[in-house]
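> Dropping a prediction and its sequence here:
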Amino acid sequence: MHDNDPPSPATADDDPIGRFERLYADAERGEAVVPWDLDRAHSLLGEWTDRTRPDGSGRRAVVVGCGFGRDAEHLARLGFATVAFDISPTAIGAARRRHPDSPVRYETADLLDPPHDWLGGFDFVLESMNVQALPAELRQRAIPAVGRLVAPDGTLLVIAAGRRDDEVVEGPPWPLARAEVDAFAAGPLTPARVEEIVAPDGGLRWRAEFHRA
């Protein structure tokens, strides 16, 4: 893994969305551990913001599948007016309790059916390690759904585990092939930079930046 790269849920069932709420609820009762419960932003996000030094002043950001809020808090510290959402109400409740004085707006929401005013509403959109946790039919819907959140002149940053085109995996998670990463460039989005990163464990990671003209 790439230092603080979190795994996705390790089991699949007939409810690939509901299993996230079950995991967070079990963790709340002390019956499970959320493997991506870390106290710092994802390293590939931190490296990117260190390099690009984005100024969030007067700009809106959204974090897809925010969990307990580690990436959202990072963006808020950069000055972004940040919305962070998750499909799990238990995760959102925990995020609010963990960050009681945070300026981040934590919301329970569904990427595939977001509030209408979120569409095209954010100058910076972060999708980190979420889409890969979905089976193929949901990934095909989720990838363009992420892009629809990006405002004109906005940026989408995608962080994901990767696989080679000829590599077969049994998930979850289902690391993304290059074609799936490229598919984020839908509609008005165009790729600015796609990085193929080899993690210390030898696995492949993607960090891809897209802009909306």
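Cool, the structure landed. Every value quoted in this text rests on a predicted model; they were computed, and no experiment measured them. Residues are numbered from 1 along each chain as shown.

> contacts and neighbour counts: CA atoms only from here.
Noted.

> contacts for stretch 112-132?
For stretch 112-132, the external contacting residues (Cα atoms under 8 Å, 6 or more residues apart in numbering) are 6, 8, 59-65, 109, 139, 141-143, 145-146, 148-161, 172-176.

> First residue to last residue on it, what's the distance there?
15 Å (Cα to Cα, to the nearest Å).

> Can you point out the buried residues in that stretch?
Within stretch 112-132, the residues scored as buried using 16 or more other Cα atoms under 10 Å are 114, 121-132.

> take a look at this one as well, against the first:
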Amino acid sequence: MFEEQPPSVQNRVKSLASEAQAQNQPYAWFEPLYAQANGNTEQVPWAKATAHPYLQAWLPEQPQPPAQSKALVIGCGLGNDAEALQAHGYQVTAFDVSPTAIAWCHQRFPNSAVDYQVADLFHLDFGWNQAFDLVYECRNIQALPIPLRPQVVGAIAPLVAKTGQLLVVTRIRADEQACEGPPWPLSPLELAEFENYGLVEIERATFVEGETITVQQARILYQYP
């Protein structure tokens, strides 16, 4: 999490993000962040040694997916969550906009069955529409400026198969008041944007992290009615 990182890392993230926004390329900062890390995971704020704890807690409660079930990991970072879903029984495709992140995944998991790809969320293969039984979005929406929220949701929701599910892990905020970032926690109205695409929230777990600075978190499961 951002608040667990040294101030130098937090400042670098905010500087890169601000520069990208000024150039009207709001997600162009991910590649330089990974590249400048030079293989040091401590320089990547969201990097963990294992799958995200909220995913780790959720997976054992889920039945084994049917054979050939497909999962998509959005903004996969260093690949831990993708590997956990693959181990659970999914055929996993995982993508990130950062070529360095994807190269890092291949280096970390050289024998992986996960299909790691460099891809842009806003320019995905049309064949991915409604192609995945589980779509997993972990903290990518919150890393993008608030005005992009409708566009981001509009890129994610169509990926879910009509019989599939969407699992979202994100910071949340209680109201629609403006907030500073990155990250920018999601508001109730921003999360409700998924409903415009026919998805229904069926499960939510909320968490509070941090001591000096507390952060509201949520793990939300959506599906079509």
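That came in fine, so what should we check first? Nothing here was measured: the structure is a model prediction, and the numbers come from that model.

> got the buried residues of stretch 112-132 of structure 1 as TSV, with secondary structure and distance to residue 36 of structure 1 columns?
Formatted as TSV, the buried residues of stretch 112-132 of structure 1 follow (DSSP: H, G, I helix; E, B strand; the rest coil; distance: Cα to Cα, whole Å):
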residue	secondary structure	distance to residue 36 of structure 1
114	coil	24
121	coil	27
122	strand	25
123	strand	26
124	strand	22
125	strand	20
126	strand	16
127	strand	15
128	strand	11
129	coil	10
130	coil	11
131	helix	15
132	helix	14
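
> Where does the equivalent of residue 122 of structure 2 over in structure 1 fall, secondary structure wise?
The alignment partner of residue 122 of structure 2 in structure 1, by TM-score structural alignment, is residue 112. Using DSSP states H and E, residue 112 of structure 1 sits in no helix or strand.

> related to what we said a few turns ago, among the contacts of stretch 112-132 of structure 1, which ones are in helices?
Secondary structure assignment by DSSP state H places 139, 141-143, 145-146 of the contacts of stretch 112-132 of structure 1 in helices.

> I'd like to know which of the residues you listed are buried.
Among these, the ones that count as buried (16+ other Cα under 10 Å) are 139, 142-143, 145-146.

> can you list those in CSV and add distance to residue 30 of structure 1?
Output for those, formatted as CSV (distance: Cα to Cα, whole Å):
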residue, distance to residue 30 of structure 1
139, 30
142, 31
143, 33
145, 33
146, 32
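
> Which members of those residues are the farthest-apart pair?
Across those, the longest distance by Cα to Cα is 10.5 Å; it joins 139 and 146.

> returning to that earlier point: between the ones in helices among the contacts of stretch 112-132 of structure 1, which sits nearest residue 206 of structure 1?
For these, the closest approach to residue 206 of structure 1 (Cα to Cα) belongs to residue 143, at 14.4 Å.

> pretty sure that closest one contacts residue 183?
Yes - using Cα atoms under 8 Å, residue 143 of structure 1 is in contact with residue 183, at 7.0 Å.

> And the strands in structure 2?
Residue ranges of the strands in structure 2, as given by DSSP state E, are 70-74, 91-96, 115-118, 132-138, 160-171, 200-209, 215-223.

> between those strands, which one is nearest to residue 29 of structure 2?
Closest to residue 29 of structure 2 of those is strand 91-96 (Cα to Cα; 12.4 Å).

> distance from the closest one to structure 1 after superposition?
Its aligned residues in structure 1 lie a mean 0.3 Å from strand 91-96 of structure 2 after superposition (mean Cα distance after the TM-score superposition for structure 1).
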